[in-house]
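Participant: predicted model and sequence follow; I will ask about them next.
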Amino acid sequence: MKVEIYSDIACPWCYLGKRRFEQALDRFPGKADVEVVYRPYQLVPDAPASASPHRAWLADRYGPQSVAMDDRVTELGRAEGVAFDFDTALHVNTFLGHRLLHLAETEYGAPAQSRLKELLLKAHFSDGVDVGDRAELTELAVAAGLDRDRAAGYLAGEEGAAEVRARLAEARELGISAVPTFVFEGRWAVQGGQEADTFLRVLEQVAADTAAESAAPAEAHGCTDGACAV
C-alpha cells in the first residue's frame, strides 16, 4: 500500500497528523507493506526567504485570535509527544525544505525522507530553527543520514526545484486545498490530522478493498478532482 502525505513544514496540524498516523501504522498488521512518502504543499507560498518571528506574523494575519490558535495546538501536541514552542518559531518560506525532502526521497528512499521530515518539523516548531537557511538545512540533512557534501551542493543550486514546483502544481490539480491530506493508493483521500484510531480504520479498509479488488474485477469509484472519500 502506498500512502502519499501532502503537507507543509510550517503546518502544525501536519506535525500532529504525522505523529497520529505513525501511531496508527504501528498498530496496523500490514505495516511492513506500507510505503509512506511526503509530497510538498505550501500554505504560504509567498512567505519571505528571510525569517521573522512566527507570533508577529500570525497576529498580523489572524489578529487577537492567533494566541488562542497556538495555545490549542500546543495543548494537543502535548498529548502526542510534540513540544510546540511558538515563542521561538520562525515564519519563513519552506520551498528549500521541500527541495531537500525531494532529494531525500529520490536518492535515499522513503525512510530517509520520513526521518528528515520529522527533523524539519521539530526544528521549525520546537527548536526555533530557521528552516529556510541552507546551513541549518544541511545539518538536518546530515542528521537524517544524507551526505553532507551532496546536501550542501544540492541546496546551493537549483537542482530539484522544477520537480518540486511540478509536485506543488499536481497538488492543486488534485484539488488539495488544505493539509495534511493523506492519499491512499492514489485513490482515497483523508484530510486533516485525524485521531490515530481513524487512521487505523482507514488503513484496514483500504487494505481490505484492495485485497478484494485483486480477487475480483475492479469497479469504478466515485471520485472527483482527484480525491475520494473513504
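Facilitator: Perfect, I can see it now.

Participant: CA atoms for contacts and neighbours, from now on please.
Facilitator: Fine.

Participant: now do the biggest helix by length in the chain: which elements does it pack against?
Facilitator: Taking DSSP state H as the criterion, the chain has its longest helix at helix 196-215. Here helix 196-215 touches helix 12-27, going by 3 or more C-alpha pairs under 8 Å, 6 or more residues apart in numbering; DSSP states H and E.

Participant: tilt between the very next helix or strand once past the helix it packs on and helix 12-27?
Facilitator: Heading C-terminal from helix 12-27, the first helix or strand you meet, by DSSP states H and E, is strand 35-40. Using axes from the mean of the first three to the mean of the last three C-alpha atoms, to 10 degrees, the inter-axis angle of strand 35-40 relative to helix 12-27 is 170 degrees.

Participant: what residues are up against the residue positioned nearest the centre of the chain?
Facilitator: Note on the chain: the residue nearest the mean C-alpha position is Ser7, at 3.2 Å, using C-alpha atoms, centre = their mean. Residues near Ser7 by C-alpha atoms under 8 Å, 6 or more residues apart in numbering: Cys14, Tyr38, Arg39, Pro40, Tyr41, Gln42, Val179, Pro180, Thr181.

Participant: now do the strands in this structure.
Facilitator: For the chain, the strands defined by DSSP state E occupy 2-7, 35-40, 52-53, 90-91, 181-184, 188-191.

Participant: just say which of those strands is most tucked in.
Facilitator: Ranked by mean neighbour count, the strands of the chain are led by strand 90-91 with a mean of 25 (mean count of other C-alpha atoms under 10 Å).

Participant: A further structure is provided below for comparison with the first:
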Amino acid sequence: MNKPLTILNKPVVKIDVVSDVVCPWCYIGKRRLEKALNELSSEYDFEIEYHPFELNPNMPASGANHREYLIEKFGSEDRYEQITGQTAQVAAAEGLNFNFSEKSISPNTRKAHAIAQLAKEKGLQLNIVESLFKAYFTEGLNLADDKNLVAVAVKAGLNQDEVEQLLKDENALVQIALHEQEMYKLGISGVPFYIINNKYGVSGAQASETFVKVLRDVGQEIAAANACDVDGKNC
C-alpha cells in the first residue's frame, strides 16, 4: 500500500489557447504551459485547442520587411535590438532558439491560422502549431509564401492537396476573421490568452509554476464537482 495510486478516469481540463504564430510570447507561453502539463500529467488529462488571433490583421498578404516593420513599431533601431535581444534570451531559457536575424518577412498570418484550423479537424493541430512557430522563429521561414506554408503543413502530417485547396479558399479566410471576432467579443485584446474550462482566463506567457497552480485549482474543482459525499449526498 506504499505505492502511489494510479488515478483512473482523471479529470479533464479544457484549455483554449488564443495566439498568433508571429507572437514570440505565444511560443514562449506554449513551452511554459507544456512544462506545467507534463508536471500535472499524472493527476489530470488535458484537452487543448488553439484559436486564431492576428496581431496585425491589416498586414499585406505579401507581408512586410521584418526588420523595418518592427523598427517602426518599436520606435527605433536601438529599441528593436533591445527588445528582440531580451526576448531571445527569455526564449533560450525555455529551450527555444529565436533567430530574429534570420527572418526577412513579417507575414500576414490568416492563412497560417486557416491551416491550424484544418489541422484541428485531423487531430494534428498541436503538431501544426508547433511546426509553424518553429518555422518562423527558429528557421526564419517566410510564411507569407504559400509554398512554405504547404511544406510546413505537409511535413507536420497534413495532405498536400487539401492544404493547397484551403489556401485558395476565400471562405476559409473569412471564417478565420469571424473566429477572431468571437475572441474580441470575449474581451481578448492581446495574446497569448488562455481560457481554462470555459470559465477562467489567464493572460500572458505566465511562468510554468503559475500555470501549475491555476490548472491544479481548476482540476480540483472539477474533481470535487464529480465526487460523492461519504453519506451518498451530492451525487
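Facilitator: Perfect, thanks for sending it. If you're wondering where the values come from, they're calculated on a predicted model, not measured in any experiment.

Participant: in structure 2, what residue corresponds to the residue nearest to the centre of structure 1?
Facilitator: When structure 2 is aligned by TM-score structural alignment, the residue opposite Ser7 of structure 1 is Ser19.

Participant: how near is its match to Glu94 of structure 2?
Facilitator: Here the criterion is C-alpha to C-alpha, to the nearest Å. By it, Ser19 of structure 2 lies 18 Å from Glu94 of structure 2.

Participant: cool, Asp78 of structure 2 as well?
Facilitator: Look at Asp78 of structure 2 and Glu94 of structure 2: by C-alpha to C-alpha, they are 25 Å apart.

Participant: chain center to stretch 169-187 of structure 2, what's the gap?
Facilitator: How far stretch 169-187 of structure 2 lies from its chain's middle: 16 Å, per C-alpha atoms, centre = their mean, to the nearest Å.

Participant: try stretch 184-201 of structure 2
Facilitator: Taking C-alpha atoms, centre = their mean, one finds the center of stretch 184-201 of structure 2 at 12 Å from the center of the full chain.

Participant: where does that stretch end up in structure 1?
Facilitator: Taking TM-score structural alignment, stretch 184-201 of structure 2 hits residues 172-189 over in structure 1.

Participant: the residue mapped onto Arg39 of structure 1 from structure 2: what's it in contact with?
Facilitator: Aligned by TM-score structural alignment, Arg39 of structure 1 pairs with His51 of structure 2. Taking C-alpha under 8 Å, 6+ apart as the criterion, His51 of structure 2 is in contact with Asp16, Val17, Val18, Ser19, His113, Gln117, His179, Glu180.

Participant: neighbours of the last one, how many?
Facilitator: Here the neighbour count serves as a burial measure; for Glu180 of structure 2 (other C-alpha atoms under 10 Å) it reads 19.

Participant: circling back: figure out which of the strands of structure 1 is closest to Ala141 of structure 1.
Facilitator: strand 35-40 (15.4 Å; C-alpha to C-alpha).

Participant: how much space between Ala166 of structure 1 and Arg78 of structure 1?
Facilitator: 35 Å.

Participant: whoops, I mixed them up, Ala59 of structure 1
Facilitator: Taken as C-alpha to C-alpha, the span from Ala59 of structure 1 to Arg78 of structure 1 is 23 Å.

Participant: ok, now Leu43 of structure 1?
Facilitator: Distance, Leu43 of structure 1 to Arg78 of structure 1, by C-alpha to C-alpha: 24 Å.

Participant: likewise Gly157 of structure 1?
Facilitator: For Gly157 of structure 1 relative to Arg78 of structure 1 (C-alpha to C-alpha), the value is 38 Å.

Participant: so between those two, which is more surrounded?
Facilitator: Neighbour tally, Gly157 of structure 1 and Arg78, criterion other C-alpha under 10 Å: the higher count belongs to Arg78, 12 against 9.

Participant: what residues are up against the aligned residue in structure 2 for the more buried one?
Facilitator: When structure 2 is aligned by TM-score structural alignment, the residue opposite Arg78 of structure 1 is Ala92. Residues near Ala92 of structure 2 by C-alpha under 8 Å, 6+ apart: Phe98.

Participant: please repeat the previous calculation with a cut-off of 10 Å.
Facilitator: Each residue near Ala92 of structure 2 by C-alpha atoms under 10 Å, 6 or more residues apart in numbering is listed here: Ile28, Gln86, Phe98.

Participant: any chance of the contacts of Ser7 of structure 1 in CSV, with distance to Asp149 of structure 1 too?
Facilitator: What follows is those, written out as CSV (distance: C-alpha to C-alpha, whole Å):
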residue, distance to Asp149 of structure 1
Cys14, 29
Tyr38, 23
Arg39, 24
Pro40, 24
Tyr41, 26
Gln42, 27
Val179, 32
Pro180, 31
Thr181, 33
